[in-house]
Every structure is written in structure tokens, then in C-alpha cells.
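Peer 1: Provided below for reference: sequence and predicted model.
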Amino acid sequence: MDESLAVIEEILREERGEIELAAGWKVVSYPKRQKKRSAMAFENGVSENLRFDELSEEHRLLVESQKAALDHFYSAKFKDEPPAQGVDDVVDQSQVDAIRNDGDETDAIQIKTKKTKKKIKKKSISVAEAAAKIDESDFLAFLAEITVSNEFQQDIQLLRFADYFSRAFASVTVSQFQWQMILNESPVSKMVDIPLVHIPEPIAIASMDWINSRSVDALGSFVLWSVDQIQAESATKDDSKTVNHSPSKSKAEMFVVLAMALRKKPDVLTSLVPKMKENSKFLLQDRLPITVWMIAQAAQGDLVVGLYAWANLLLPMINKPGFNPQSRDMILQLVERIISAPKARPILLNGASRKGERLVSVKSLEILMRSTFPPPSARIKATERLTGIYPILKEVALAGSPLSKSMKQTILDLFEMVMKLAAVGEEDLSKEASDISVWCLAQNPNCYQKWDDIYLDNVKASVIVLRKLDAEWSPACSNNLKAVLMSFRNKNKGAMEKEQGKSLEEAERQCKLILSKRFPRIRGCAEIAMFISVGLVATVAAAVAYGGPDSWEMFGGINSFTQ
């Protein structure tokens, strides 16, 4: 009996479950399962068409209650009006009646209801609306809680900090914060304020004060993680075949926490520059807007950090093959914004060297010079803008005390670099390079020795510099220049014995010209001394030949005078 009842309950349970999980109406028969059930029923003395009156009263009442529950399920599930849960069910009533007739052979009929879920439209709000809903007291309590609970785990603190804003901006959809379009199409002056401009001032101040207490190392890891979260869905990892994708989330919270971290602790970006230079994801052209946005945020907190990151990360990309004008314009907008900020010049000059790092290194200046003074055929629209920013960047590159150890080495490296550029052949570039080389000679006398060491590899450039020295002569260089010119002549003689070169001949001619023109006083003094000696001897001889005893006395006076 019990086993027979179990068979019936199993059939009812299957019917009920199949109806609930169905996605459409379909009649399916399972002969094997029917045979198995029939066999089980037969073994227990129950026919295949089992009737409730053959069961005990207790079992019959149980089955009837289950059937009543199923009927109630049908009436709720298949009524004319759709249920409030948003599900539309289409049911063939004849099939429902058939399954209710338990005695029919519809035992194995499976009814699948077709359910069409109505899409519930999610209410979308803007970044400003979501930010306005942040409760200040709740936020301050949250900051206090994560500071205490994760006192020695700043990385976890920062992740929970980001998670708070993630929940706060959960209702901000991509349509409300299209960050890719904002970064690609907005000028730098506008993109720099997005989305932090929407955050209430008390929340922003409290966040930045809290961030200020985190270490640079922890913030550095957090910044890299945040950038990964932003870029995760914007492009594939294949650098050679980058494919853009529409982000599934707005990422507003990541931009908010990143902006606050970089503005309050801009030195974090300084520490990340070496890593970013080695990671292509920061230098790919399609990801350039994010890098520009990051540097712009750091520059809001410290102009020196902004220019340092720009010179090391973005300046080398200006002459990159295949670089489009839009990206180049974005890079120039950023540096123009930095150098045009209030009191930018004194700030940048005072920070020309920080912790042993040059704000504009020798390598960066070389890139800048080549980009600003290209051949006429290579000039582009951006060249004029580079000409406008070049003077202040050059001033920053040359700023510093020439007596400091680091600056002395910088000047030596700079001299060697400009000597190579002076021989490039482009008139404007050669002129600028020779100007800087003369400046280096005046700032650091060791550059004369450096010049002597590299002379034979830079004969053409040396001729240009010698001409400039002659045209803009300064007595201050005479002491060191005479010695190096004599060394040049010796090297010219040895080199011309092996090969004849137009540059060598011109260099020898220029050396002779400067020696004869700029150092006549040494040769004149020798001649005067010789004439005095000859005249004195002639005077003594005349006195001896034509004078008497008085003449000897005169000679003795002269002799005592000369002694």
C-alpha cells in the first residue's frame, strides 16, 4: 500500500514540477516509465487504473488533499488575467482537464507552460543624483568602521572604500555616464572635472582626508587595480588587435575614487610612472584618454607631478608612427593646461629636480627638440603649438644650480646630446643645439674635456659650435678654449694623415682662425719682451764703445736696476 501511494505521489509531484518549469505546451510519452510503474503497482496488488476507493481511508484523504492543492495551483496559474509577478501563461484547457482525470491514460502527459517574463525597467539616475543620496553621517561612520576593523590592512580598507561608492552608484547606468564618449570627445579642460564635480563637497573632503592617511604603496596598488577595473571591458588583452566593447557598467564609482586618490596623493602617480612606461595598456592609442585623464587629475594636486608624468609617458608618443591627430591634440591640450596654470612657471622651475629625478630629462628634451624643429617637409599642424610650449619646457630642462653634483652630470649628458643634434643638418635644429652647447660650456668647464673626448666623432658639430663661439665671443671661455683648440689641431693632423675630409679641413681652419684672432695678447707680449731685450743689449754696447768711465757707471746703474 505504502509503495503504491508513493507511486501516485511521485506522478503528481512530477506533473506539478513539470508545469512550474515549463516553457511551452508539449505532450510526451515515456513507455519505459509507464511499464515500470505498472509493474510496481501490479506487484502490490494494484491495477494500472488505480481508484481511490481501493485505498485505505487515510491514504485516500491524503491523495485527495494533494489533488486539491494541485487544482488550486492550476486555478492560480492558468487564470485569464496574468499574475502580478509579471508572467503570462498560455494553457490549453482541454489538456488541463485531461490531466485532472486521473483515471485516463494521460498519466504520462507533461504540460509545459509557456512563460514570458516581462522586463521590469530599471530606474536610471544620474551621477549627481546618486551622489546627492549619500548620507554624510553614514559615510563618516563607515570610514571610521573600516579604519578600525582593518587597521593594518590598508589594501582591504581601500577596496571597501571603493565598494561603498560602487553601491552608491549602482543605479547609474551606462547611458547616464558614458565615460568612453566623455573622455574621447570632451576637451581636457572639461574631462578633468568629471565625475568629481558631482560629488558633494563634504563627502569629497572627508574622502580625501581619509585617503591622505593611506600609504603611497597601498594607494599605488589600488590605483592600478582601479584602472584594470575600468579597462577590463573596454578592450581585449591582445595589443596587436584591440577590439573595443561597450562596458556593461557605468564605472562611475571607479572614476570617483581614482580622481580623489590622484588629486590628494599625486606622488602616487610619480611612483607608478616606471611601471606604466613598461605596460603597454597605458600607452596604446585607444587607451590614451584614460592615461590623459589620470595625469590631469594628478596635475590638479601638483603641477610638477603632472608635467613629470606627461614628459615621461605622453611626450614620447607624439612622434609615434600612425599616431592620429586627435590623440596628439589631447596630449598637447594637457601640457598647455599645465604650463598655463596660475604661477606655473615658478612652481615648475622650483621643482625642476625632485628626489634625483629631472622634471624634463635630457631624453625628454631631445624628443621635444626633434618634434619642435623638424625638417620643413615633416612639419605638421601641431608643430606650431610645440613651438609655443618649447621655451618654458626648455627653461625647466636647464633649470638648477650648476654647482650641484646632479646638475653637473646633467649638463655633461646634455652637452653630448646636443652635439649630436647639431650635426643633423636641419638648420633650425642645428642652431638650437649649438646654442645649448655653448650654454653648457659656460656652465660646466668639464664640458671642454668632454668635447675633447668626443671631438673626432662630432667634427661637423664642432665646426658649428666653433663658429658660434667666435661669433659670440666671451673672454670667460678663453682659458679652457685655448687648450682644447690646441688638442683639436693635433687630432686634426693625425686624422688628416689617414683620410682627407672636408669637415676636418674646415675644423682645422676654424681652430687657426680663433687662435690667431682671439689669443693675440700672448704672442704680442713675447715679441715685446724680445724687443726690450735686444734694445737693452744694444744700449749697453753703445755705452761701452763710445763712453768713458762715466759710461761704466751708467751701465752699473742699469745693471742694478735690472737685477
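Peer 2: Right, received. Where do you want to start?
Peer 1: contacts, neighbours, all on C-alpha from now
Peer 2: OK.
Peer 1: and Ser401, how far is that from Pro475?
Peer 2: Distance from Ser401 to Pro475, counting by CA to CA, to the nearest Å: 22 Å.
Peer 1: and the two? Which one has more around it.
Peer 2: In this comparison of Ser401 against Pro475, neighbours counted by other CA atoms under 10 Å, the higher total goes to Ser401 at 11 against 8.
Peer 1: using the three-state scheme, assign that one.
Peer 2: Here Ser401 is recorded as coil under DSSP: H, G, I helix; E, B strand; the rest coil.
Peer 1: check which helix or strand the nearest residue to it once chain neighbours are set aside maps to.
Peer 2: Counting by CA to CA, 6 or more residues apart in numbering, the nearest residue to Ser401 once its immediate chain neighbours are dropped is Met407, at 6.5 Å. Taking DSSP states H and E as the definition, Met407 sits inside helix 405-422.
Peer 1: name the helices or strands packed onto the next helix or strand after that helix?
Peer 2: The element immediately downstream of helix 405-422 (helix or strand, assigned by DSSP H and E) is helix 427-443. Contact partners of helix 427-443 among helices and strands, from 3 or more CA pairs under 8 Å, 6 or more residues apart in numbering; DSSP states H and E: helix 405-422, helix 446-454, helix 459-471.
Peer 1: check which helices and strands the helix holding Met407 sits against.
Peer 2: If contacts are counted by 3+ CA pairs under 8 Å, 6+ apart, helix 405-422 sits against helix 362-372, helix 427-443, helix 446-454, helix 459-471.
Peer 1: out of the ones you listed, flag the one nearest Leu481.
Peer 2: Comparison of the helices and strands packed on helix 405-422 against Leu481 by CA to CA identifies helix 446-454 as nearest, at 7.3 Å.
Peer 1: put this next to the previous one:
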Amino acid sequence: MGLLFTNTKKARTVLLNGATRKGERLVPPASYELVLRAAYPNESAKTKATGRFVAVYPLIKEIALAGTFRTKATKPVAQQLPPLSLAGAADAVIAISSEACGNFVWCLAQNTKCYKQWEKLHLENLKGSIRILNHLNNEWKETSARLAPLDDLKKTLQALSSKHHNGLESVQGDAILESQLKAADHVCKALLRNTSRLPSCTKAVPTLAAIGCLGYGFYLISPSVNPWNWDGKLLFSKTHSFI
């Protein structure tokens, strides 16, 4: 532990090599969560030791999440982190909330079972879940790339939206809960629109294919006539009409 605080670079190599031993994590999710909160406490709770935790936090995080993408090393961690990340996302400390949102996306990327886990935990952790939804929406370009393909995300968003509708029907005089459900559903719908959008280049393919077929059709009707004029545009004339 002394090496960790005195020589982080040297400690990194040693600790990463032993990040997982016999299926046990050197830094389990619960311990990582404690370091996160020690590094970013409330302003009034900061001590002389806070700076030291801030310095080692990136390394602790790296060790806690170490492992090859979607393997036995990372999948169990991904399933243990969501409850902690949902709670962290709801934290008043911005740094903790931001880290928790990023960690939650990491979990989804590592293990698709985390989507179902999210569905079960959503209503019990609505504040944190809304922040994660907003994080996905605000950082869509990056997060969508990490979570691609987006089929599982889309199914979960639809499931969450269904929970919102059912919840709104059963809300009785709880203005705060009603507001949270509406806010969550608003972001869900925005994300669902994002998942349904095709890249512009993908949309262009059918159009280009249709133009190509049209040009070839002209050629079949009259091979002696070039359906493309000198500047590359199709010649639409009465002589070569499909009518």
C-alpha cells in the first residue's frame, strides 16, 4: 500500500499484473466505490488525505475494471457494479455522479445481462437512472459507439418507458415521483429516436442503388444510347421514357 501512494507508476505494473487472482479481484467493486467516495467527498468532508486518494484513484479504477473486453474477467464485475453506480449517479457530488454514469455505461458494454439488471433496478433508483439516461443522451456519439449494436439498449429503453407509463397511471398525489417519471420517459423517447436513426451514408445507399438501376434500365431499352450525358447526369427525354 505504501508503494501505491509513493510510486504510482511502479505500483501500476505490479498491481495490474495481479488485478485478478483465481477469480478474485484485487480491487472488488465495493472497495473501488469506497476509494471513489474518499477521493471526491463533500466539500465539508475533505481532509489532508483527500489529495492522496485523488492521486491514486485513476489507478484504483484501472485495476478494478481491468480485463479483456467482455471476458470472464470483466463480466462478473460488470454485474456487481450497477447497483453501486446507480446510487453513485444520484450523488450530489458531481465528480461521483459523473464517474458512476461512465461506469454504468462500461457495465452495459461489458455484459449484456446488465440491461435486464437495469430494468429491475430502475424504479428503485429513479434519480440515478435519470442521470444515466441523460448521460447516454448527452454523450450519444461516444456511448452509442461503445454500446453498438444497439438492439439490447433499444429493448431496455422500451421496457423502461413501459414502466414509466404504468407508474404514471398508479401515481396518487406524489408530484415529485410524477415529475421524475415524466423526466425519465422524456429522455427515453429521445434515446429511442436516436437508436432508430440510420447514418446518413446508410440512408443514401438505397437511393444510389435506385439511380444505378434506372441508368441500367435505359441501357437495356436502348443500348446504342448512353443514358448518361457528358457531365454524368441522366438524360430524361420523351424518346427514352419508361411510359
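Peer 2: Yep, it's here. In this text the structure is predicted, and so the values were computed from the model without any measurement.
Peer 1: so what number do they get for TM-score?
Peer 2: Remark: TM-score between the superposed chains equals 0.72 [TM-score structural alignment, normalised by the length of structure 2]; 194 aligned residues with a CA RMSD of 2.6 Å.
Peer 1: hang on, the earlier thing: now the helix holding Met407 of structure 1 on structure 2. Mean distance?
Peer 2: Here the mean offset of helix 405-422 of structure 1 against structure 2 after fitting is 1.7 Å, by mean CA distance after the TM-score superposition for structure 1.
Peer 1: what does that helix rub up against?
Peer 2: Surrounding helix 405-422 of structure 1, the residues in contact under the criterion CA atoms under 8 Å, 6 or more residues apart in numbering are 356, 362, 366, 400-402, 429-434, 436-437, 440-441, 443-444, 446-447, 450-451, 458, 461-462, 464.
Peer 1: turn the helices and strands packed on helix 427-443 of structure 1 into TSV, columns for mean neighbour count and distance to Trp293 of structure 1.
Peer 2: Compiled in TSV, those are given as follows (neighbours: other CA atoms under 10 Å; distance: least, CA to CA, whole Å):
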stretch	mean neighbour count	distance to Trp293 of structure 1
helix 405-422	20	31
helix 446-454	17	41
helix 459-471	19	41
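Peer 1: possible to save those as JSON lines with distance to Arg263 of structure 1?
Peer 2: Shown next, in JSON lines, are those (distance: least, CA to CA, whole Å):
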{"stretch": "helix 405-422", "distance to Arg263 of structure 1": "29"}
{"stretch": "helix 446-454", "distance to Arg263 of structure 1": "41"}
{"stretch": "helix 459-471", "distance to Arg263 of structure 1": "45"}
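Peer 1: Ala41 of structure 1: which of those helices is closest?
Peer 2: With distances scored as CA to CA, the stretch of those nearest to Ala41 of structure 1 is helix 405-422 (98.6 Å).
Peer 1: now the closest one: how far from the chain's centre is it?
Peer 2: On the basis of CA atoms, centre = their mean, to the nearest Å, the separation between the geometric centre of helix 405-422 of structure 1 and that of its chain is 28 Å.
Peer 1: repeat that for stretch 71-78 of structure 2.
Peer 2: 17 Å.
Peer 1: about what we covered before: got JSON lines for the helices and strands packed on helix 405-422 of structure 1, with distance to Arg523 of structure 1 too?
Peer 2: Formatted as JSON lines, the entries for these read as follows, by distance: least, CA to CA, whole Å:
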{"stretch": "helix 362-372", "distance to Arg523 of structure 1": "41"}
{"stretch": "helix 427-443", "distance to Arg523 of structure 1": "25"}
{"stretch": "helix 446-454", "distance to Arg523 of structure 1": "23"}
{"stretch": "helix 459-471", "distance to Arg523 of structure 1": "19"}
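Peer 1: Ser516 of structure 1 matches what in structure 2?
Peer 2: Here Ser516 of structure 1 is matched to Arg193 in structure 2, going by TM-score structural alignment.
Peer 1: swap that for Glu395 of structure 1, please
Peer 2: The equivalent of Glu395 of structure 1 in structure 2 is Glu62 (alignment by TM-score structural alignment).
Peer 1: next: Ile436 of structure 1.
Peer 2: Checking TM-score structural alignment: Ile436 of structure 1 goes with Asn103.
Peer 1: which one is that match nearest to, not counting chain neighbours?
Peer 2: Spatially, and ignoring its direct neighbours in sequence, Asn103 of structure 2 is nearest to Ser85 (6.6 Å; CA to CA, 6+ apart).
Peer 1: what does the strand or helix carrying Glu62 of structure 2 rub up against?
Peer 2: Remark: Glu62 of structure 2 resides in helix 50-64, with elements defined by DSSP H and E. The contact list for helix 50-64 of structure 2 (CA under 8 Å, 6+ apart) reads 4-5, 8, 12, 15-16, 19, 25-29, 32, 35-36, 38-41.
Peer 1: one more: stretch 512-526 of structure 1?
Peer 2: Around stretch 512-526 of structure 1, the neighbours that count as contacts under CA under 8 Å, 6+ apart are 470, 478, 482, 485.
Peer 1: right, I'll leave it there.
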